[in-house]
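> dropping a prediction and its sequence here:
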Amino acid sequence: MTHYPHLMAPLDLGFTTLRNRTLMGSMHTGLEERGDWDAVAAFYAARAKGGAGLIVTGGMAPNVEGGVYPGAAGLFTDQDIANHRKVTDRVHAEGGKIAMQILNAGRYAYGPNCIAPSAIKSPISPFKPTELDAAGIEKQIADYATAAARAKEAGYDGVEIMGSEGYLINQFLVTHTNRRDDSWGGSYENRMRFAIEVVKRCRSAVGSDFILIYRISMIDLIPNGSTWDEVVQLAKEVEKAGATILNTGIGWHEARVPTIATSVPRAAFTDVTKRMMGEVSIPVITSNRINHPQVAEEVLSEGCADMVSMARPFLADPDFVAKASAGKPQEIAPCIACNQACLDHTFSGKLTSCLVNPRACHETELNYTPTETPKSIAVVGAGPAGLMAALVADQRGHKVTLFDKSEELGGQLNMAKQVPGKEEFFGLVDWFKTSIASSDITVRLDTEVTPDMLDGFDEVILATGVTPRDPEIPGQEDHGNVVTYIDVLRGMRTAGPRAVVIGAGGIGFDVAEYLTTAISPTLNLTEWKEEWGITDPVQDRGGLSPKGPQPEPPARQVTLLQRKSEKPGKRLGKTTGWIHRATLQMKAVKMMGGVSYDRITPEGLWITKDNELQLIEADTIVLCTGQLSERSLADALETAGKSCHVIGGADVAAELDAKRAIDQGARLAASL
């Protein structure tokens, strides 16, 4: 029996055949910029070994001015070619194929030397670009072709020309960024000349037996974006110019519509690629929020595409395809689309990794090697830190006993999964449960651990988590209208029609979303598109509704407060914080910073703002005022003179930081 027959079917490109219909989409990792090419090779080789049909690298700059930031990796010299050859050789040794993405950032380049078709500054960069003259345009086209030729010399099986997401080629295509009145601007035929010339020149540089992918923006999601007729016209011309495959890009980086965050419904944009099917004769790839083999199989079986692009799922589990092919999807470590260790790291200048899989991009320095001296290890706490520590220790051959006072595994992940838009956390908890069940770990739930119970273990790992911080506001114990975030997210208390959320960190925002949302739009694609103002690009240019976002009315009236005078939500995730802020704004949540909490009465909360005392009327007041490490067991062990390792929230109480907790648990267990 073939599991997922459409997904696992080979794809014949004429001169070469891909072993299945999975594309590992391009991701910028930061590995190339570090200059550790053994690490780069190990990262891609692991995904090739895991069965990816075709891998696309992170974007390589065709020239200095086109790099996403100063010092961005490219393929400029003979030494660069030798470095990249290490990568392609390792991938080929594992039976894989790999293409190099050529990315010219245009006005998105984060540096003063950026260029663009017109001198219009991007809203996501402080630098105004220099408008290209005719000679400058010729140079850019020639540099694409040179990069493609060098990629072939370096052993790549193909290149992907990045023509979407608002980068240089995209900037030529739309009047939003192209105000030229010469032969490279004005009519659409002129505006798409740059894209066509790049494809033609690259095909000429590499010959016919070389994969050439063009990543087209199927839906721009910006004002004055492309019409659907223009997208189809471009796709047909790209095919004529020599493209082998048409890959999909969704939205520009500056678009105010989420496209890959966890709150985006799975396979949310496959309708646009389905419409492209039949317009061109080359294979079409669909993308965005496809993170499970069954979803990918359904997309292909319904005729939405010839191939499926998944990027972050290959960070979460390099063996995604191998496990799917073996009929073991429950064993795939799930991408939860949180962006915390991947895109947030990328846009902060850090090395990319994965919340679910700390080994991602660290394959040469974080390894779970079998131990030569098995130990008896107790892990107390079955939240993310404890679960990962237990699994890695067991994988290495230690004898592990996992304790938790709760009746279920998952710790505070079980609260996170209740937040509208975070339904992917259900899959993460299920994966942990499956992994524990298939291990040799002894599990003791509903157990309050005492120091004497840990006698006889060689190592003790405490992952006992956090407890809510008590803000000690006068009156909070007197009137029955005060609850904690735990009460709300665990369903132990129901909030009234008017709620005040005290604390505007990540938990405060989660609670505000929970309180204002009756039914999660993430579970209903039509409602989600209406909420964000997304329409059919056949009807509206760029796929944006003229009406704008049309969210469902809020389930409650909510006020979100914080003591800090800064803008609420300022410290949320770099690539997702704006989504949370916009969501609450659409739900009419009143957000206030720089307040002090004076007292709680039956009428609500009295605060001082700008030296003025005022009452916020409320039926329910929810405390999201931070956490304290739960260290009582650690303190008791220390008093008894017994050593232990403390990880996760018990070590540092910082929001619900599963990324740090899982990484810490993995690294500790790898070292024992």
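Yep, that arrived.

> going forward, measure contacts between C-alpha atoms and count neighbours the same way
Noted.

> and the spatially closest residue to Lys375 that is not a sequence neighbour, how far from Glu459?
Among residues not flanking Lys375 along the chain, His398 sits closest, at 5.1 Å (C-alpha to C-alpha, 6 or more residues apart in numbering). Counting by C-alpha to C-alpha, to the nearest Å, the gap from His398 to Glu459 is 10 Å.

> use this one as the comparison:
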Amino acid sequence: MEKYKKLFEPVKIGSVEIKNRFAMAPMGPLGLADSNGGFNQRGIEYYTARARGGTGLIITGVTFVDEEVEQHGMGNVPSSTYNSVQFIRTGREMTERIHAYDSKVFLQLSAGFGRVTIPTNLGEFPPVAPSPIQHRWLDKTCRELTIDEIKKIVKKFGQGALNAKRAGFDGVQIHAVHEGYLLDQFAIAFFNHRTDEYGGCLENRLRFAREVVEEIKRTCGKDFPVTLRYSPKSFIKDWREGALPGEEFEEKGRDIPEGIEAAKLLVNYGYDALDVDVGSYDSWWWSHPPMYQKKGLYIPYAKIVKEAVGVPVICAGRMDNPELALSAIEDGACDMISLGRPLLADENYVNKLRSGKTAFIRPCLSCQEGCMGRIQEFSALNCAVNPAACREKEAALIPPLKIKNVLIVGGGVAGCEAARVLALRGHKPTIYEKSSRLGGNLIPGGAPEFKEDDHLLIKWYEATLDDLNVEVRFNVEVTADIVRNSGADAVIIATGSSPKIFDLGDNRKVYTAEEILMKKADPGKDIVVVGGGLVGCELAIWLAENNKNVTIVELQNKLLALNSPLCHANSEMLERLVPFNGVNVLTSSKVLNTTDKGVIIESIGETKEIKADSIVLAVGYNAEKTLYEELKYDIDDIHVIGDARKVSNIMYAIWDAYEVAANI
């Protein structure tokens, strides 16, 4: 596409020329390794698919060089040193396929996680760190690494990089003087209390990272590119406490002046490019930005680094808007655009952009439910909106033996996904939607400005279903008789869910979250939101941003108590945004009844009246499965999916639909 031509100009990192300005950001490849530290077939297909989709540089997720000092358990992520023959054999198979698409591929090599190791992935106790400091998640003190252990890890980097080179990788990326991983813990004085040559002044704290690049260059040659994931600012307020955007605080981690100085030193040590972000595990919402962070949030920091060093700078961080990406390149903020989660959502992002098919790019929601949420809970990388991510072959769509007419009741996200999959396979789906548009609960859910990508997902479904010639019949309230008389070969019930409501006496000023989000009612100035789950918290922040006085009343003893699997980056940021925006919170509390002035609350055994112009219910949803219950004994091939089956989230609605529609 002529408009974005600059994004498709070649760029060099060291001796390696990359065909365009797009890199695939490294994302934890949980589930993509075999038991010997090689890439399994899922991993090979996953990375190859992104190369096939046009991405110029593939950067793998983290792989380990050491399994002795910090144990990770084989089969979680690859290791280039655990079984060299297996790694080289599987790595070579992958790199050859990636190269067929004229893409380059760098292997990301890690020194380890140290104090930030996620407990589900933690092997030996206690975890290691540069000094005896507090673990990020566990109430444990980390064990200080010895100098001999540091030297051993450095040596392993050389071996691991050489194995990567033998396996056909075009370069490596070092993980990382960023996000508070082990190398970063050495680099930051807040974590590094050592008094030997690896502690004290900045040069000493960067010695570990320096020895790594020098060892790799010595082993692999000076022309073998070595890049570094790098954060010039940490946003750490204190142990396990991060700063919010716009918050005034004292930086306990790395701040910009030292970040600039460190960047210059690291380039002088031999790093060929810096892959820039900001944040740390203590401020995880910067390193893994949820939808509550603005698009392109790393651009200002990338530009600061770019102006300080003479090597290419890569910039990630919600960079999926092509206008934003183009402006960052043109402004000189960076040399390459790094896409992580957007390439989980749509592996063909780059080719679609190049050919002008932007309407067909499936958007990332920054929900992190399929990626970081599942990594955190299940050690598995996936995607909420793309059920085939990381299982490209297993989830491949197969044409049916017999083409069927499939009636789909409901045009929410589950119904749309089912129709898309059925049409791609060759079936003839028809959607019946009782309203005048597609989207279902995604429409009110995407009302807040920070949920804009929810509405982009609806637009994507509209464009995709139109392109596939899927028939949609709007404003039809489907009855059991309509289904019985339709002549359909199969029926999918995707009728979704409706908000839970309950009687509070005088209900004239009681509304559902949907009614307020859709601006069907004026909530007034003083608002009580009943329910502190995901919907209630997002609603409260949105109202507060619109200058309302908001109180959340939550029955549980904490906010977001029943939502899962939410990535900590999302949940922790959301929990902090609530008070940061001036929202009052009453936990272990419940609403009893309305009054002329507001509402009566019972909180920890006491009752009190709160002034309120409106009471907004955000207490969950009820599955709408009446139609399914009426038909389940009458229709041979009938399925109930999404919220109609079980109230959950966007991810499981889409995954349900994909699984069922792929097998009709």
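In hand now; what should we look at? The structure presented is a predicted model; accordingly, all values stated were derived computationally and were not measured.

> could I get the TM-score for this pair?
Remark: TM-score between the superposed chains equals 0.91 [TM-score structural alignment, normalised by the length of the second structure]; 630 aligned residues with a C-alpha RMSD of 2.0 Å.

> can you pull the residues that touch both of His398 and Glu459 of the first structure?
Counting by C-alpha atoms under 8 Å, 6 or more residues apart in numbering, the shared contacts of His398 of the first structure and Glu459 are Lys375, Ser376, Ile377.

> burial measure for the aligned partner of the first one in the second structure, as a count.
It stands for Lys375 of the first structure. Using TM-score structural alignment, the partner of Lys375 of the first structure in the second structure is Lys404. A count of neighbours around Lys404 of the second structure, defined by other C-alpha atoms under 10 Å, yields 16.

> kindly list the longest helix within the second structure.
helix 147-166 (DSSP state H).

> so how far is that one from its chain's centroid?
Centroid separation for helix 147-166 of the second structure versus its chain: 30 Å, with C-alpha atoms, centre = their mean, to the nearest Å.

> hmm, who's touching it?
So helix 147-166 of the second structure is in contact with 65-66, 69, 79-81, 84, 87-88, 91-92, 107, 109, 111, 171-172, 208, 211-212, 215-220, going by C-alpha under 8 Å, 6+ apart.

> all the strands of the stretch 501-650 of the second structure, residue numbers only.
Here the stretch 501-650 of the second structure has its strands, by DSSP state E, counting those that start in this stretch, at 510-512, 526-530, 549-553, 584-586, 589-594, 598-603, 606-611, 614-617, 621-623, 638-640.

> out of those strands, nearest to Cys390 of the second structure?
Smallest distance to Cys390 of the second structure across those (C-alpha to C-alpha): 25.7 Å, for strand 638-640.

> how big is the offset of the closest one relative to the first structure?
With mean C-alpha distance after the TM-score superposition for the first structure, strand 638-640 of the second structure departs from the first structure by a mean of 1.3 Å once superposed.

> which residue ranges form the strands in the stretch 201-350 of the second structure?
226-230, 236-238, 241-242, 273-276, 313-315, 336-339.

> so the fifth one corresponds to what in the first structure?
Mapped onto the first structure using TM-score structural alignment, strand 313-315 of the second structure covers residues 284-286.

> are we agreed that Val172 of the second structure is in a helix?
No - according to DSSP: H, G, I helix; E, B strand; the rest coil, Val172 of the second structure belongs to no helix; its state is strand.

> now do the contacts for Gly168 of the second structure.
Gly168 of the second structure is in contact with Gly91, Arg92, Thr95, Glu96, counting by C-alpha under 8 Å, 6+ apart.

> which position in the first structure aligns with it?
By TM-score structural alignment, Gly168 of the second structure lines up with Gly155.

> could you measure from Gly251 of the first structure over to Thr262 of the first structure?
Taken as C-alpha to C-alpha, the span from Gly251 of the first structure to Thr262 of the first structure is 16 Å.

> let me know the secondary structure of Ala419 of the second structure.
helix.

> to which residue of the first structure is it aligned?
Ala419 of the second structure maps onto Ala390 in the first structure, by TM-score structural alignment.

> surely its match touches Ile441?
Yes - taking contacts as C-alpha atoms under 8 Å, Ala390 of the first structure lies within contact range of Ile441: 7.4 Å.

> one step back: with neighbour numbers in mind, choose between His398 and Glu459 of the first structure.
His398 (23 against 18).

> out of the contacts of helix 147-166 of the second structure, which are buried?
Buried by 16 or more other C-alpha atoms under 10 Å: 65-66, 69, 79-81, 84, 87-88, 91-92, 107, 109, 111, 171-172, 208, 211-212, 215-217, 219-220, out of the contacts of helix 147-166 of the second structure.

> so which of these sit within helices?
Going by DSSP H, the helices hold 84, 87-88, 91-92, 208, 211-212, 215-217, 219-220 from these.
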